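# the amino acid sequence is not available; the structure is as follows:
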């Protein structure tokens, strides 16, 4: 701890962001790094706690608290404060395979459980993490690590999202030959096609894929396991298989008018937009275009926010996002105490942009969609809603009650459904013969990752359900260790 009074002497500084109306004219990242000296003072705010809750990495009442990959945050905060960037990078990479991803798109549960956050704004952990890895690439400190020898063991990983990439990286460094199968035309999974460019530019993902390829990992794209190659063929060709297919079965709306033209799943909208941008800068027309249309996003989470930001860049006529819950409080409530991250009102990037473009926050709270209505040609024209009230029933449980007289009709030519996911896609899992749970994810114990099928493992969202990128990396790393142990009898992987 280089400066004992740093948390008193310095205030938290937020990473700078480009002006909302300016960034709506492009698809580049909306945030920018802090200057080196500012980052050093931000590092000085770290208190070097006796028990650093920032890296406990656990779940409290179903909510992630601390860093699931157990980044030893106080150590690299102090190294940054001292200007020892190379040493900070070395320390960061001991626990995190991909800080360039987490430093941009992780919701930073580490900051929510920062001890300083009990009374003051948390240490700017996420900004410091991003700066460390970016400086590593800029200074040429990140170079291919070629394993000195190979074990002769071959491993197939199905899915190239963060869990699959983390498993591949760890197993490759252990000397195994790793092949990653990806059904899309580009590797990266949701890092590539699920997160918009303005949050994570794709050259950042491509840079990491290129590095992993240089280190010896084989990426096979445009290949869907279960169709282009069967589960039996894969098991016959490889010593072990890890299923990292995510939890991409999107939850649907069972409402009247769902079949209207113009009603789409949120992830279909985001993925086609990103693919068209990367392929042709939208010249190919192979995307869902919101230009000039009234857009409604159903679902109040981050995926819905990304839809708002995408529609704004496509020059929509209007955009509204529906959420069933009431507006969040401005400060922690008694049932949301530290070290659980604060569940409070924030103005995320997409909502700030909508305010700048249309003069108001696009979010509408405590609202229930009743039906969708199409015109005579089957094209969506409007959406009907009613307001709800969250009340406590006779059993002490909170339920949502409709409020008569609050019905409203909204003009809409595009609706995006962003109400969550229902687990992993089942056809591939059935072909492998792996057991699944009531939540439609692979039945594999956390920390073990073994399925009921010999030599077949599962990790990431495919096992735990839709979750955070840091949990995916955590599971990918741990599954790699278990596969290494299965193949070799023991493992030195962390």
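Everything's here; your move. All of these numbers come straight from a predicted model, not from anything done at the bench. Numbers count the residues shown, from 1 in each chain.
# CA only for contacts and neighbour counts going forward, please
Will do.
# start to end distance for stretch 226-244?
Taking Cα to Cα, to the nearest Å as the measure, stretch 226-244 stretches 14 Å from start to finish.
# where's that stretch relative to the chain centroid, distance-wise?
Relative to the centre of its chain, stretch 226-244 is centred 26 Å away, using Cα atoms, centre = their mean, to the nearest Å.
# outside of that stretch, which residues touch it?
If you take Cα atoms under 8 Å, 6 or more residues apart in numbering as the criterion, stretch 226-244 is touched by 153-161, 163-164, 223, 225, 427-428, 431-432, 455-462, 479, 483, 487.
# in strands, which of those appear?
Secondary structure assignment by DSSP state E places 154-158, 456-458 of the contacts of stretch 226-244 in strands.
# take a look at this one as well, against the first:
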């Protein structure tokens, strides 16, 4: 009788890849988790219960075939595991690194619910694809046949790149326009290297370029080229710009020198990792070295900022968040990593104003949680008479992002937006009310997860291919 390769969760404990010591990792921007060895990856994959209704799969936005590639990994069939993983996810090695698995696949693992500890899905996913790159299994896109139709994509972030990959596989001609000098969007300039090393993103960019995707970088729509010209040049256009407008702070002194935007701070740090010279870093404006840093916000961007400041050699790093730990939107795993590295969290604390110019302190209000708001979350309320001042030489605003006013920036009054400023589009296809114009990712959803942008890009590409096929059939009749 063949030995059972799976369901080993009752005899094998959950184990993560080794995490580098906090006192070592907080001095560099290398990823903090080591790679699984083959034996360890097979062992951890074998813990999967192969349940009849895989909640891990149903709670993944991409509905990845997780039980299938776990079984293939456990039985040593790694190239097949990669093929299954890649079939539903354009960038599995990126999702394996930065997806909040604790809220998605791993958080809904059946054996986790039974008290045995979740399967380490993200780490196995990362291992599968990293091995595929090392073994040469990842190839440039080669379509079966080239098509004459072309699609222009505005934005080289995860949504735009996922759509580009899908369209090229169908033989469609693809041009991606992006205002930055490198593709990848927030994968490149937003997420720090200790979560996602930049060569991981750049090799995907190279793969797409080798597969025939044309990139027009340093190209700002509305300045270097008009939206109308892009529409005229292509059979369809996908808007995948993401959301970059920073939610601002109010209160006395909020315009003081030394109060900076998270996106500027993180972009500067990531540019340094490429060897770029950044004037704002050299001047000290976006350099935390030797400073008392206060980051305002409780999302993943705030987590990235505090951990970056630690690595730049800040004297102290504190994070102010107006709710408590249980109600923060950022990953609990990231919060724990940050605390290990020396970050101090001030829960139930919100800024009231700022002292000095350049800034020397943050006026902080103590908060308590009151009645639930419309979303069901308890609303923070000010505790009168409990204010204090937190010393600060550098304040980083990480309060989230909003959409830019694209109709005005691009001179396109017909581009419909919602009351939140996001582009109005069908969630299933990305189609807008403008003929041949689609939108995907955060510019439709608002600030969201990379995995949702990938799903939107893939779904939109499939919808465009279906429409092009239908048009070709009609033309041939």
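That came in fine, so what should we check first? Because the structure is predicted, anything quoted here is derived from the model rather than measured.
# please state their TM-score.
Put the two chains on top of each other and the TM-score (TM-score structural alignment, normalised by the length of structure 2) is 0.92; 463 aligned residues with a Cα RMSD of 2.4 Å.
# tell me who's in contact with residue 14 of structure 1.
When the contact criterion is Cα under 8 Å, 6+ apart, the partners of residue 14 of structure 1 are residue 124.
# and it, what's its match in structure 2?
When the structures are aligned by TM-score structural alignment, the residue of structure 2 matched to residue 14 of structure 1 is residue 16.
# which stretch of helix or strand covers the aligned residue in structure 1 for residue 274 of structure 2?
In structure 1, the residue paired with residue 274 of structure 2 according to TM-score structural alignment is residue 278. Counting by DSSP states H and E, the element that carries residue 278 of structure 1 is helix 266-280.
# buried sites along that helix?
If you call a residue buried by 16 or more other Cα atoms under 10 Å, then helix 266-280 of structure 1 has these buried ones: 266-277.
# just to revisit the earlier point, list the contacts for the match of residue 274 of structure 2?
Applying Cα under 8 Å, 6+ apart, no residues contact residue 278 of structure 1.
# could you rerun that using 10 Å?
Listed by Cα atoms under 10 Å, 6 or more residues apart in numbering, the contact set of residue 278 of structure 1 reads 192, 197, 202, 272.
# farthest-separated two in those?
With Cα to Cα as the measure, no two of the contacts of residue 278 of structure 1 lie farther apart than 202 and 272, at 14.2 Å.
# equivalent range in structure 2 for the longest helix along structure 1?
Ordering each helix of structure 1 by length in residues (DSSP state H) puts helix 469-488 first. Taken onto structure 2 by TM-score structural alignment, helix 469-488 of structure 1 occupies residues 450-469 there.
# mean per-residue distance, that stretch versus structure 1.
Between stretch 450-469 of structure 2 and the aligned residues of structure 1, the post-superposition mean distance stands at 0.9 Å (mean Cα distance after the TM-score superposition for structure 1).
# any idea how far that stretch is from the chain center?
18 Å.
# hang on, residue 17 of structure 2 packs against residue 38?
No - taking contacts as Cα atoms under 10 Å, residue 17 of structure 2 lies outside contact range of residue 38: 11.5 Å.
# what sits in contact with each of these two?
When contacts are counted by Cα under 10 Å, 6+ apart, the set common to residue 17 of structure 2 and residue 38 consists of residue 124.
# what is the nearest of the contacts of residue 278 of structure 1 to residue 313 of structure 1?
The shortest gap between residue 313 of structure 1 and any of those belongs to residue 197, at 11.4 Å (Cα to Cα).
# doesn't residue 274 make contact with the closest one?
Yes - with contacts counted by Cα under 10 Å, residue 197 of structure 1 reaches residue 274, the gap being 7.3 Å.
# who touches both of the two?
Taking Cα under 10 Å, 6+ apart as the contact criterion, the common neighbours of residue 197 of structure 1 and residue 274 are 27, 310.
# returning to that earlier point: inside helices: which ones of the contacts of residue 278 of structure 1?
Per DSSP H, the contacts of residue 278 of structure 1 map to helices at 192, 202, 272.
# the residue mapped onto the second one from structure 2: what's it in contact with?
When the two structures are superposed using TM-score structural alignment, residue 202 of structure 1 falls opposite residue 198 in structure 2. Contact analysis of residue 198 of structure 2 by Cα under 10 Å, 6+ apart lists 30, 184, 187-189, 191-192, 270, 273-274.
# and residue 150 of structure 2, by the same measure?
By Cα under 10 Å, 6+ apart, the contact list for residue 150 of structure 2 reads 167-168, 171-175, 233-237, 468.
# with neighbour count added, can I get those residues in a markdown table?
A markdown table is the format used below for the contacts of residue 150 of structure 2 (neighbours: other Cα atoms under 10 Å):
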| residue | neighbour count |
| --- | --- |
| 167 | 24 |
| 168 | 24 |
| 171 | 20 |
| 172 | 25 |
| 173 | 21 |
| 174 | 23 |
| 175 | 21 |
| 233 | 13 |
| 234 | 17 |
| 235 | 18 |
| 236 | 21 |
| 237 | 26 |
| 468 | 18 |
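# okay if I get these as a markdown table plus secondary structure and distance to residue 60 of structure 2?
As requested, the contacts of residue 150 of structure 2 are exported to a markdown table (DSSP: H, G, I helix; E, B strand; the rest coil; distance: Cα to Cα, whole Å):
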| residue | secondary structure | distance to residue 60 of structure 2 |
| --- | --- | --- |
| 167 | helix | 23 |
| 168 | helix | 25 |
| 171 | coil | 28 |
| 172 | coil | 28 |
| 173 | strand | 30 |
| 174 | strand | 28 |
| 175 | strand | 29 |
| 233 | helix | 36 |
| 234 | coil | 33 |
| 235 | coil | 32 |
| 236 | strand | 29 |
| 237 | strand | 27 |
| 468 | helix | 29 |
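# closest to residue 115 of structure 2 out of these?
Using Cα to Cα as the measure, the one of those that approaches residue 115 of structure 2 most closely is residue 167, at 42.9 Å.
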